[in-house]
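Need the 3D shape of this:
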Amino acid sequence: MAEQYGNVYSLKMGPVWTVVLNGFSTLQEGLSKGDHMSDRPAFPIHTDVLPDLGIVFASGYSWKQQRQFALSTLKYFGVGKKSHESSILEEFRYMSKEIASHKGKPFDLHFLIERTPSPTSICALIFGVQIEGSIWAQLYNAFPVLMRRLPGPHHTLQKDFIDCFLTEIQKHQDKRDDEPDACFDGGNLVKCSFDLFGAGTETTSITLRWGVLYMAKYTEIQEKVQKEIDSVIGQSREPSMEDRPNMPYTDAVIHEIQRIGNVVPHNLPHVTNRDVQIGGYTIPKGVIVMPNLTSVLFDKNEWETPNTFNPWTLSEQGGENLARIELFLLFTSFLQRFTFSMPPGVEAVFKPRVSIFLSPQPYQICATLREE
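You can find the predicted model right below:
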């Protein structure tokens, strides 16, 4: 449709007019409009259950308040810092044992990856680490004066997202009359926790599944990544984010997996909260705007071989977040320890399953320990 109508066109989706943005420059222009398009449409499936709550589908003051609180709280817990790497690598150690137990025979990686990229990182952030029955708690009870001064996990007993949110609810309870727009309550706590789970697990797990599938298909690329891993990290220690600047090929492969995997093809829809100019057109207030990310990731004007897996096509864009750190550490750990291949006589299938996300069709994979 963009080829026929241009990079900015409108269409009716049901009874609602939607403007679709296509192409890198158009999306860049549209998404850089500040808070002109920061609101989300009101979808009945959400408003009937949890109206205007949380972060992902909230709008206006509530969205700004919850987003600011979530970002500052996660930053306080060290998300994006080196201290968070240990919990991510703990995830891999769990997965590694499970994968090795199949002894090179075909197995379904889907369930293992789906259930793993949350227990230690996201769960620990949201629910905290329960240590009441641990040796640390016993030492704290026996020697409280000493343990209050010594570092250790006994200081993190009540330091998680939920505790911080409950504290914020208590703060706003006393001044509710003076601040009628305060949005810290039980409903928002549930929805924000749900949003953090979704943002922190689904896209990462799908991208990892795409990554393993592409490595099994393009074995020569897998070998190059492993060669770089062996050169920079070796086999005697675990990967670190500090290794990433020294691993340009591995980084390029991860970026290319994200590009060609196209996990969130249409981003999430926005809605204009005032008239806005994009691509020479005036989009009125209250119109849904859909940024077509697929048009950027497969744009023939931006990529030499848009439909081919080519690890050198993407360059570093800058910026870090939990998903990117987790993706680098887990992907590198996978290829440091295992070589992946398709079962004998089976061809890799790259036609995606379509929903909000584009995920691989269910597949079986063989994983061989590299030291063997």
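
When you work out contacts or count neighbours from here on, use the C-alpha atoms and nothing else.
Noted.

and stretch 171-181, how far apart are its ends?
14 Å (Cα to Cα, to the nearest Å).

any idea how far that stretch is from the chain center?
33 Å (Cα atoms, centre = their mean, to the nearest Å).

what's in contact with it?
Residues outside stretch 171-181 that contact it (Cα atoms under 8 Å, 6 or more residues apart in numbering) are Tyr61, Ser62, Ala182, Phe184.

Mind picking the one among those that's closest to Gln28?
Nearest to Gln28 among these, counting by Cα to Cα, is Tyr61 at 24.5 Å.

okay if I get the contacts of stretch 171-181 as a markdown table plus neighbour count and secondary structure?
Listed next are the contacts of stretch 171-181 as a markdown table, based on neighbours: other Cα atoms under 10 Å; DSSP: H, G, I helix; E, B strand; the rest coil:
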| residue | neighbour count | secondary structure |
| --- | --- | --- |
| Tyr61 | 13 | helix |
| Ser62 | 19 | helix |
| Ala182 | 17 | coil |
| Phe184 | 22 | coil |
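
Quick check: which element contains the residue most central in space within the chain?
By Cα atoms, centre = their mean, the chain has its centre lying nearest to Ala323, at 3.9 Å. Ala323 belongs to helix 322-337 when assigned by DSSP states H and E.

could you point out which element follows that helix?
Using DSSP H and E, the helix or strand that follows helix 322-337 towards the C-terminus is strand 338-341.

counting contacts, what elements does that next one pack onto?
Judged by 3 or more Cα pairs under 8 Å, 6 or more residues apart in numbering; DSSP states H and E, strand 338-341 is in contact with helix 186-217, strand 364-369.

Pull out the buried residues from it.
For strand 338-341, the neighbour count (16 or more other Cα atoms under 10 Å) marks Phe338, Thr339, Phe340, Ser341 as buried.

Let's see this one next, to set against the first:
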Amino acid sequence: MAEIQLSLSVLLPILLLLYFLKLLWSRRHYPPGPLAFPIIGGLWRIAFEKGLDGTTPIKAAKQYGNVFTFWLGNFPMVILSGFDAVKEGLVDHSEELLDRRATPFFEKITQGKGVGFASGHAWKQQRRLSQMALAKLGVGKKTMEDRIEDEAQQLVEIFASEKGKPFDPALIITNSVSNVATSLIFGYRWSIEDPTFKKLVKSIEYILSYGLTIFALLYELFPSIMDHLPGPHKKAFESAEVLLSLSKEELRKHKEQEPTQEPRDFIDYFLLEMEKEKNKNDPTSALDEENLIHSIYDIHFAGLETTTTVMKWAVLILANRPDVQDKIIKKIEDVVGSSNICYDDHKKMPYTHAVVHEIQRYRYPIIMGVSRKTTTDVHMRGYIIPKGTFIAPNIRSALIDDEYWETPNKFNPNHFLDKDGNFVARKEFLGFSTGPRSCLGENVARMELFIFLTRLLRVFRFQPPPGVKEFTEEPARGITLPPRPYKVCAIPRNS
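Now for the predicted structure:
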């Protein structure tokens, strides 16, 4: 018996070593990255960094290069870092990186449906329809601007009701941004006290806070096991179902309404196009109710969270910089005087336009860009990235790439101004991603940010509460990177 135990104690480590070497050999074609162990992959690196935040992949890129592989268990994820690598992937290899791939958690939620997570013909058809629907509903036109101006006025009125006292602007901002989206998708808006709106916000907040927990990582490693176990992942799926149920309920209501030939909102437009597709008897059509439900989810979730996060940062960043606020107000007075501000005025306000861009660059709202999947083997920077590989473009790294930005880690509106003070559109600014799958709501978001900020700054001076010298600009940890909770004073300028 002792001899058997001795043999096993010698043989087992040898077998484990051989297995590990075989594993390394099978992964030799992938770009380098943190050492990947069996089962856990490169997750030890996250533990070593004491958690995952926006700096983790940037630090890894400095060590392994701007194209590196992070193994999530046995699941390879190739991360593109820095402007050149991100552009090469999303633009130069746009066709090879056109498809979407989700981790097991988001795959279960999205099922590869909707405009955000579909691939191939299904995605192309829905993307084209969504672009036409948004154009039809006034995106980029005066009708859209009127909707945003209405929400900006609501925002001003609620801020004014605080009478200069410290208050948390998060829910107020979320409500205004959400209403721009719901007016497009559903044809109506929510009050800030609406229970459905509050439930929606809590659901989104839970999903985002869950995303970087140990339970989230365990689910990505062992989804089939975790599906049978209790834990926060169950609540995360319930939270996602809240959003999907809202989409289903709105679809039901629209189908019960009298048919219309003139769409009132996104759901109307999609249903009209669905009817046309039925008449064509096209078996490849992706225009069905399941894709509509998930498209509503995608457009609302993505547009709400990113624009809301940027606006929260905008108020905080400007409260820390009264000189920037004063300069913006001076430009507004010089250009429009007491007249109403419209979106076209951004062309005559280069400094204000630069500040909006710099807020997005300085505090990009998500930890990385949304993932892609290689549709074929991709030859990139000396590596052959196999077909079907998960690609994660680190947009944030491109926005703080020290090869292109003078002061990458400091707030500096001069990044977008020439020596004469004229606005400069920078190719390195990927605030809305780039390539064929760039942000669908870019035009809406640009208009929202400019109108909301100029309307607020015209009425209020933002400043920290008494006793607070300056707000921290370190983001909270999560899938998105919002500011840590804060209370601000909106002091009426006429006082």
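
For the contacts of stretch 171-181 of structure 1, give me JSON lines that also has distance to Asp160 of structure 1.
Formatted as JSON lines, the contacts of stretch 171-181 of structure 1 follow (distance: Cα to Cα, whole Å):
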{"residue": "Tyr61", "distance to Asp160 of structure 1": "24"}
{"residue": "Ser62", "distance to Asp160 of structure 1": "21"}
{"residue": "Ala182", "distance to Asp160 of structure 1": "21"}
{"residue": "Phe184", "distance to Asp160 of structure 1": "16"}
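
From Tyr61 of structure 1, how far off is Asp185 of structure 1?
Distance from Asp185 of structure 1 to Tyr61 of structure 1, by Cα to Cα: 15 Å.

Can you give the contact residues for the helix or strand harbouring Ala240 of structure 2?
Taking DSSP H and E as the criterion, Ala240 of structure 2 maps to helix 232-256. Residues outside helix 232-256 of structure 2 that contact it (Cα under 8 Å, 6+ apart): 109, 186, 199-200, 203-204, 206-207, 210, 215-216, 219, 267-268, 293-294, 296-297.

Cross the residues you listed against helices and list the overlap.
109, 199-200, 203-204, 206-207, 210, 215-216, 219, 267-268, 293-294, 296-297 (DSSP state H).

Just the buried ones out of those residues, please.
Buried among these (16+ other Cα under 10 Å): 109, 200, 203-204, 206-207, 210, 216, 219, 267-268, 293-294, 296-297.

of these, closest to Ala47 of structure 2?
Within these, the smallest distance to Ala47 of structure 2 is 14.0 Å, found for Ala216 (Cα to Cα).

didn't that closest one look like it was pressed against Tyr210?
Yes: between Ala216 of structure 2 and Tyr210 a contact is recorded at 6.5 Å, counting by Cα atoms under 8 Å.

Now do the same for Thr368 of structure 1: its match in structure 2.
Aligning on TM-score structural alignment places Thr368 of structure 1 opposite Ile491 in structure 2.

Show me what stretch 318-325 of structure 2 is in contact with.
Contacts for stretch 318-325 of structure 2 (Cα under 8 Å, 6+ apart): Leu457, Arg461, Phe462, Gln463, Pro464, Glu470, Phe471, Val488.

And the second one, what's its match in structure 1?
What it means is Arg461 of structure 2. Match for Arg461 of structure 2 (TM-score structural alignment): Thr339.

Give the equivalent position in structure 2 for Leu220 of structure 1.
Not Leu; residue 220 of structure 1 is Glu. Per TM-score structural alignment, Glu220 of structure 1 is aligned with Asp323.

Please read the previous query as pertaining to Leu11 of structure 1.
For Leu11 of structure 1, the residue aligned by TM-score structural alignment is Phe70.

In three-state terms, label that match for me.
strand (DSSP: H, G, I helix; E, B strand; the rest coil).

What is the burial count for it?
Phe70 of structure 2 has 25 neighbours, counted by other Cα atoms under 10 Å.

Go ahead and list the helix or strand containing the closest residue to it other than its chain neighbours.
Nearest residue to Phe70 of structure 2, sequence neighbours excluded (Cα to Cα, 6 or more residues apart in numbering): Met77, at 5.2 Å. Using DSSP H and E, Met77 of structure 2 sits in strand 75-80.

Counting by contacts, list what whichever helix or strand comes after that strand packs against.
Next helix or strand after strand 75-80 of structure 2 toward the C-terminus (DSSP H and E): helix 83-87. Using 3+ Cα pairs under 8 Å, 6+ apart, the elements in contact with helix 83-87 of structure 2 are helix 395-399.

Which residue numbers in structure 1 does the helix it packs on align to?
The aligned range for helix 395-399 of structure 2 is 293-297, by TM-score structural alignment.

Any figure for the gap between the aligned residue in structure 2 for Ile169 of structure 1 and Pro166 of structure 2?
Aligned by TM-score structural alignment, Ile169 of structure 1 pairs with Met274 of structure 2. Computed as Cα to Cα, the Met274 of structure 2 to Pro166 of structure 2 distance reads 49 Å.

Same check on Glu333 of structure 2?
Applying Cα to Cα to Glu333 of structure 2 and Pro166 of structure 2 gives a distance of 27 Å.

which of those two has more neighbours?
The residue with more neighbours, out of Glu333 of structure 2 and Pro166, is Pro166; 17 against 13, by other Cα under 10 Å.

counterpart of that one in structure 1?
Checking TM-score structural alignment: Pro166 of structure 2 goes with Pro106.

Thr294 of structure 1: neighbouring residues, count only.
The burial count for Thr294 of structure 1: 20, using other Cα under 10 Å.

Assess the claim that it and Val263 are in contact.
No: distance between Thr294 of structure 1 and Val263: 9.4 Å, which falls outside the contact criterion (Cα under 8 Å).

wait, what's in contact with Ile206 of structure 1?
Glu114, Val263, Ser359, Pro360.

The residues you listed into a markdown table, with extra columns for distance to Ala199 of structure 1 and neighbour count?
Putting these into a markdown table (distance: Cα to Cα, whole Å; neighbours: other Cα atoms under 10 Å) gives the following:
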| residue | distance to Ala199 of structure 1 | neighbour count |
| --- | --- | --- |
| Glu114 | 13 | 16 |
| Val263 | 12 | 26 |
| Ser359 | 15 | 23 |
| Pro360 | 18 | 21 |
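
Pick out the most distant pair among these.
Applying Cα to Cα across these, the maximum distance is between Glu114 and Val263, 14.7 Å.
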